[in-house]
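>>> predicted model and sequence follow; I will ask about them next.
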Amino acid sequence: MNIASKTLLITGIDNFIGLRAAELALERGLKVRGLQTSGKREKNTTNLDADLLIGNITDVNIAQKACQGVDIVFHAEQLSEESGDINKFREINVVGTLNMAKAAKDAGVKIFVHLSSVLVYGFNYPNQVTESGLLSGENNPYCQTKIEAESALLKLNSPPDFNIIIIRAGDVYGPGSIPWVVRPLLLMRQNFFAYANDGKGVSNHLYIDNLIEALFLAVEKEPSGEIFNITDGQETSWKEYFAHLAAIEGLATFMSLPKDELKLLLQVRRQGQKLLRKKADILPESLDFITRPYAYSITKAKTILGYQPKIDLKEGMLRTHEWLKKTDIQELI
């Protein structure tokens, strides 16, 4: 599809990924409409030249209204916490996703790009796992509901009129990233950060602009019904990734603890915060996310989409550092 002058709907436009997608889409000449859940976060989108709607993706009427006159949908709204009630995850990640896709199909939208995650493979998977690899919910609500959403969406795919494309994103970092920039930095500043298992394993980092570039490539190529792993394509250890993050703020290196021991400490911390009626700043389950062992293959994206990640970890961290110098990240939590 030639995207010039097309209308793009972005769900979750006020969130980290949705906001950057909107900015880059506008630079490319697309007309942008955004759907955001809460009006309280409107300041994120104040300067966007976009048509903004406020409402929940589970609302049938809102979904229908948002999709009218739209050519492309980028569905970025999701519940992406490390743990919690699976029914809440399912309501947003599955029911809400299907609601938006059905509304898009009924409205005549041509392309529906769904933001999924490499976490559909679970926490233990073979090295260079491809899109045809075994999926595993790992008894984790995020992993499980992202799997369910993909399966349900693909049943709606009906080319050439309605084309579903699924992007399994890696660990998306950059300005505004809560899990991979803000939260670990806040823990580092409190001297409460430690490597699990000496930071072994592979961080499949993905700079935000590389992700959005893959999105545009998918829209232009229109590979209907296809799924793509998208990362920066670098095999960076978890220790190296977090060392890069610490270095941009001049923070010291950190100690390492066995994963099980560190998980126990986080359980104690969570109980203490619960007694003080504070929201837990890090969950024990997060360690499963930062001890994944291997890299994911992005060969399919390179071959079919022509995807080549342009921003490496060094450049991505430099850009993140510039953002950090003018941002109070404490306010983002």
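Happy to help now that I have it. The model shown is predicted, which means the values in this text are computed figures rather than measured ones.

>>> C-alpha only now, for contacts and for neighbours.
Will do.

>>> correct me, but residue 90 touches residue 143?
No: counting by C-alpha atoms under 8 Å, residue 90 stays clear of residue 143, with 10.7 Å between them.

>>> neighbours of residue 151, just the number please.
Per other C-alpha atoms under 10 Å, the neighbour tally for residue 151 reads 12.

>>> what residues does the strand or helix carrying it touch?
Residue 151 is located in helix 141-154, with elements delineated by DSSP states H and E. Contacts to helix 141-154, defined as C-alpha atoms under 8 Å, 6 or more residues apart in numbering, come from residues 79-86, 89-90, 93-94, 97-98, 101, 116-117, 119-122, 135-138, 164, 166, 225.

>>> for stretch 42-54, same thing?
Counting by C-alpha under 8 Å, 6+ apart, 13-15, 19, 22-23, 26, 31-39, 66 sit against stretch 42-54.

>>> here comes the other one, which I'd like you to weigh against the first:
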Amino acid sequence: MKILVTGASGFIGGRFARFALEQGLSVRVNGRRAEGVEHLVRRGAEFIQGDLTDPDLVLRLCYDVEAVVHCAGAVGAWGRRQDFHQGNVEVTENVVEASLKQRVRRLVHLSSPSIYFDGNDHVGIKEEQVPKRFNNHYAATKYLAEQKVFGAEEFGLEVIALRPRMVTGAGDTSIFPRLLNMQRKNRLSIIGNGLNKVDFTSIQNLNEAILSSLLAAGSALGKAYNISNGTPLPIWDVVNYVMRQMQLPQVTRYRSYGLAYSAAAFNEAACMLWPGRPEPTLSRLGMQVMNKNFTLDISRAQYYLDYQPQVSLWTALDEFCGWWKAQQ
């Protein structure tokens, strides 16, 4: 099978492209940074550089491939709506249109469970529990991009969307690096009572889910799937495990949720007024994520994709810590 992987210079896209090559697939990759895909080219991937906002470039990327794994997108919770719309919605529209024009058989779209998050506790949330209003521009545009993908089904494109929660492992630059940096500066505190449980996903388990999505048939198609390790854990136990592995002091200081949320709101307001609107070090969304229970029901993926997480979170964290130490 010949596939295209977008966003291959990033964590998820890069790790899946490598995994696909190891499985014997023919892989074409696209990414923002050429140096970020050098290791894939050395392993046999074809690299075509360019901006996914260019429809002609995307049309060329989709030529002569059987399936597209679309991992590229704008991430984060701070920034202008138009930037998130371009990076998530417009780029996805280009990928969908090019897939249809080039008669690509299947599109696997990497979405996000952030679409569910409304600042409240949620346990065992199912795929259909999408709120009427979204918490931020990222969540809103990721859901709108999903709708663009599913809209192509009526034109013959086979589609699947995956919503993986807090993916980690070697190459993760989004979750733990920021927490490690804050703890080194003695600025990290447990928000609330520290007992809230959340889901994480090993990158290796996500790779298996993506591969299953490429091979799935029949009633498995045309659906969105929650993906996680399926074993929710107290988030601060996980954070302190990483701190121990990195020989840093554990987080033991507590801060009330109300105080933390107010401080984050003040920090956001200050950044809005500052020239260039820099991203705040504290955000209201960040305080909510670190304080609320947020777990996914993965039974749909288990049933339709035969998704059975094999790699534990602790193994994924050891992988991340070993990789991060090597980077430092």
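Structure received. Owing to the predicted nature of the structure, the values given are computational and were not obtained by experimental measurement.

>>> TM-score them against each other, please.
The TM-score (TM-score structural alignment, normalised by the length of the second structure) is 0.90; 322 aligned residues with a C-alpha RMSD of 2.4 Å.

>>> mind giving me the PyMOL select for the contacts of helix 141-154 of the first structure, buried ones only?
In PyMOL, this line selects whichever of the contacts of helix 141-154 of the first structure come out buried by 16 or more other C-alpha atoms under 10 Å:
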select buried, resi 79+82+83+89+90+93+94+97+98+101+116+117+119+120+121+122+135+136+137+138+164+166+225
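
>>> among the contacts of helix 141-154 of the first structure, which ones are in helices?
86, 89, 90, 97, 98, 101 (DSSP state H).

>>> residue 79 is in contact with the second one, correct?
I take that to be residue 89 of the first structure. Yes: between residue 89 of the first structure and residue 79 there is a contact at 5.9 Å, judged by C-alpha under 8 Å.

>>> got the contact list for residue 5 of the second structure?
Residue 5 of the second structure is in contact with 13, 17, 27, 28, 29, 30, 68, 69, 70, 71, counting by C-alpha under 8 Å, 6+ apart.

>>> rewinding a little: which ones among the contacts of helix 141-154 of the first structure are found in strands?
Counting by DSSP state E, the members of these that fall within strands are 116, 117, 164, 166.

>>> and residue 236 of the first structure, how many neighbours?
Around residue 236 of the first structure there are 19 other residues, counting by other C-alpha under 10 Å.

>>> before we move on, what about the one 10 residues further on?
Counted with other C-alpha under 10 Å, residues neighbouring residue 246 of the first structure total 19.

>>> where's it, which helix or strand?
Assigned by DSSP H and E, residue 246 of the first structure falls in helix 238-247.

>>> just how off-centre is the helix holding residue 151 of the first structure within its chain?
14 Å (C-alpha atoms, centre = their mean, to the nearest Å).

>>> now swap in stretch 184-203 of the second structure and tell me
Counting by C-alpha atoms, centre = their mean, stretch 184-203 of the second structure comes out at 18 Å from the chain centroid.

>>> try stretch 309-316 of the second structure
Offset of stretch 309-316 of the second structure from its chain centre (C-alpha atoms, centre = their mean): 17 Å.

>>> contact partners of it?
By C-alpha under 8 Å, 6+ apart, the list of residues contacting stretch 309-316 of the second structure reads 168, 169, 170, 200, 201, 202, 203, 204, 205, 228, 229, 230.

>>> how about the second one, what's its match in the first structure?
I take that to be residue 169 of the second structure. Matched to the first structure by TM-score structural alignment, residue 169 of the second structure sits across from residue 174.

>>> element containing the closest residue to that match other than its chain neighbours, please.
Distances taken as C-alpha to C-alpha, 6 or more residues apart in numbering put residue 320 closest to residue 174 of the first structure, at 5.2 Å, once the chain neighbours are dropped. According to DSSP H and E, residue 320 of the first structure maps onto helix 313-324.

>>> burial of residue 308 of the second structure, as a residue count?
By other C-alpha under 10 Å, neighbour count at residue 308 of the second structure equals 17.

>>> just residue 35 of the second structure next, same as before
Neighbours around residue 35 of the second structure, by other C-alpha under 10 Å: 10.

>>> equivalent analysis for residue 187 of the second structure, please.
12.

>>> where is the longest helix in the first structure?
Under DSSP H, the first structure gives helix 259-275 as its longest helix.

>>> quick one: name whatever helix or strand follows it.
helix 286-289.

>>> the first helix or strand past that next one going along the chain against the second structure, how far on average?
Downstream of helix 286-289 of the first structure, the first helix or strand assigned by DSSP H and E is helix 299-300. Compared with the second structure after fitting, helix 299-300 of the first structure has a mean deviation of 0.6 Å; criterion: mean C-alpha distance after the TM-score superposition for the first structure.

>>> in the second structure, what stretch matches helix 299-300 of the first structure?
Per the alignment by TM-score structural alignment, helix 299-300 of the first structure matches residues 299-300 in the second structure.

>>> from the chain's centre, how far out does the matching stretch sit?
That offset, for stretch 299-300 of the second structure, works out to 19 Å (C-alpha atoms, centre = their mean).

>>> and residue 102 of the first structure, what's its match in the second structure?
Per TM-score structural alignment, residue 102 of the first structure is aligned with residue 97.

>>> same thing with residue 198 of the first structure?
Using TM-score structural alignment, residue 198 of the first structure lines up with residue 193 in the second structure.

>>> average offset between stretch 140-148 of the second structure and the first structure?
Overall, stretch 140-148 of the second structure averages 1.2 Å from its counterpart (mean C-alpha distance after the TM-score superposition for the first structure).

>>> just the buried residues of that stretch, please?
140, 141, 142, 143, 144, 145, 146, 148.

>>> also stretch 308-327 of the second structure?
Buried residues in stretch 308-327 of the second structure, defined by neighbour count with 16+ other C-alpha under 10 Å: 308, 309, 312, 313, 316, 317, 318, 319, 320, 321, 324.

>>> and what of stretch 155-169 of the second structure?
By 16+ other C-alpha under 10 Å, the buried positions in stretch 155-169 of the second structure come out as 157-169.
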